[in-house]
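Test case, fold it:
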Amino acid sequence: MTMAEHAFTHLAAWPDLTEVAPSCGTGRALATAHREIVHFHSDREVDLHLTLRAVRRFEDHLAAARAVRMAPGSPWVTVRLDTVADVHLLTTLVTLALQSHQARPVAEGAPDGPCTGHRSGVRPSGQFSGG
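Modelled structure (predicted):
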């Protein structure tokens, strides 16, 4: 089982998250009742919708994390899953994302920009297939 499959299985069991088709069309996604939160694009890369407010608030910490990539002006961050510690970081960031979205809900259907993987147009060679 890859790190992404392990993370997906763990997060899909959370009561606040449901598997949905990713709006970017690549991989698998988890969403709350109103918003996509996590896109699993490959066996190693996951995009996470934190909100712009959360990205700004924790920007220094996110930038210091070796597994995290940010795109300027995007509410999405990419987490590279190479180790168990990266999966733990993703889990923590998903908790932060859920709290951020609950603290300041956005109207359903409101634009929040494409996920980071979609924005960059870069796709890893191996696609996350799930299990």
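
make it CA atoms for all contacts and neighbour counts henceforth
OK.

Just give the number of residues close to Leu11.
19 (other Cα atoms under 10 Å).

a strand runs through it, doesn't it?
No. Secondary structure of Leu11 (DSSP: H, G, I helix; E, B strand; the rest coil): helix, not part of a strand.

My guess is it contacts Leu17. True?
Yes. The criterion here is Cα atoms under 8 Å, and Leu11 meets it with Leu17 at 7.2 Å.

Just give me the longest helix of the protein.
Criterion DSSP state H: the longest helix present in the chain is helix 84-103.

Show me how far that helix is from its chain's centre.
How far helix 84-103 lies from its chain's middle: 9 Å, per Cα atoms, centre = their mean, to the nearest Å.

And this one, please, so the two structures can be compared:
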Amino acid sequence: MTLAQRAFERLHAWPDLSTGPASCGTGRALRSARDEIVHFHSDRDVDLHLTHRAIQRFRQDLGGSSAIHLVPGSRWVTVHLDCDADVDLLLSLVSIALKAHQTPPAADLPPGCNFRRVTVLPRAAAGEV
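Prediction:
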């Protein structure tokens, strides 16, 4: 079982999430009653729909993780799953996303996840010059 499959199975059991196709057309999604929250695009790459406010609040922490990739202007963050700790991080961030989506967004930003907007390099290669 891949890390993405393991994360999907764990999140699928959460009562506040339901499954369906990702609106971007690639992969599966988990959604709350209001919004799509998670897109599973591959065995390792997951897009998580945070609000602008949540991204701003946690920007420094998100930017400090080698598993997280931010795209300027996007309400989505890409999580690259390389180990079990990354799955745990994703689950924690989904909890934050669910809480953040309980209130209407403060600003109307462009729709769509980060699929095809993020290139993830393996961690070993990311530090090489």
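
Quick TM-score on the pair, please.
Aligned and superposed, the two chains score 0.86 in TM-score terms (TM-score structural alignment, normalised by the length of structure 2); 118 aligned residues with a Cα RMSD of 1.8 Å.

before we move on, back to that, for the longest helix of structure 1, name the packing helices and strands.
helix 3-12, strand 36-40, strand 45-49, helix 52-57, strand 76-80 (3 or more Cα pairs under 8 Å, 6 or more residues apart in numbering; DSSP states H and E).

will you turn those into a markdown table that also has distance to Ala97 of structure 1?
Formatted as a markdown table, these follow (distance: least, Cα to Cα, whole Å):
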| stretch | distance to Ala97 of structure 1 |
| --- | --- |
| helix 3-12 | 13 |
| strand 36-40 | 7 |
| strand 45-49 | 7 |
| helix 52-57 | 8 |
| strand 76-80 | 10 |
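
Compare those and give me the one nearest Arg66 of structure 1.
Closest approach to Arg66 of structure 1 among those (Cα to Cα): strand 76-80, 8.6 Å.

Spatially nearest residue to the residue nearest the centre of structure 2, not counting backbone neighbours?
The geometric centre of structure 2, computed from its C-alpha atoms, lies nearest to Leu48 (Cα atoms, centre = their mean), at 2.0 Å. Closest residue to Leu48 of structure 2 apart from its sequence neighbours, by Cα to Cα, 6 or more residues apart in numbering: Val38 at 4.6 Å.

measure that neighbour to Thr78 of structure 2 for me?
Taking Cα to Cα, to the nearest Å as the measure, Val38 of structure 2 falls 10 Å from Thr78 of structure 2.

Quick check on those two: which one has the bigger neighbour count.
More neighbours surround Val38 than the other of Val38 of structure 2 and Thr78, with 28 against 25 (other Cα under 10 Å).

And the more buried one? What does it align with in structure 1?
With TM-score structural alignment defining the correspondence, Val38 of structure 2 maps onto Val38 in structure 1.

need the contact list for that match.
The contact partners of Val38 of structure 1, by Cα atoms under 8 Å, 6 or more residues apart in numbering, come to Ala29, Leu30, Ala31, Val46, Asp47, Leu48, His49, Val94.

burial count for the third one?
Here the number of neighbours of Ala31 of structure 1 (other Cα under 10 Å) works out to 20.

Contact partners for it?
If a contact means Cα under 8 Å, 6+ apart, then Ala31 of structure 1 has Asp16, Leu17, Thr18, Glu19, Val20, Ile37, Val38 as its contacts.
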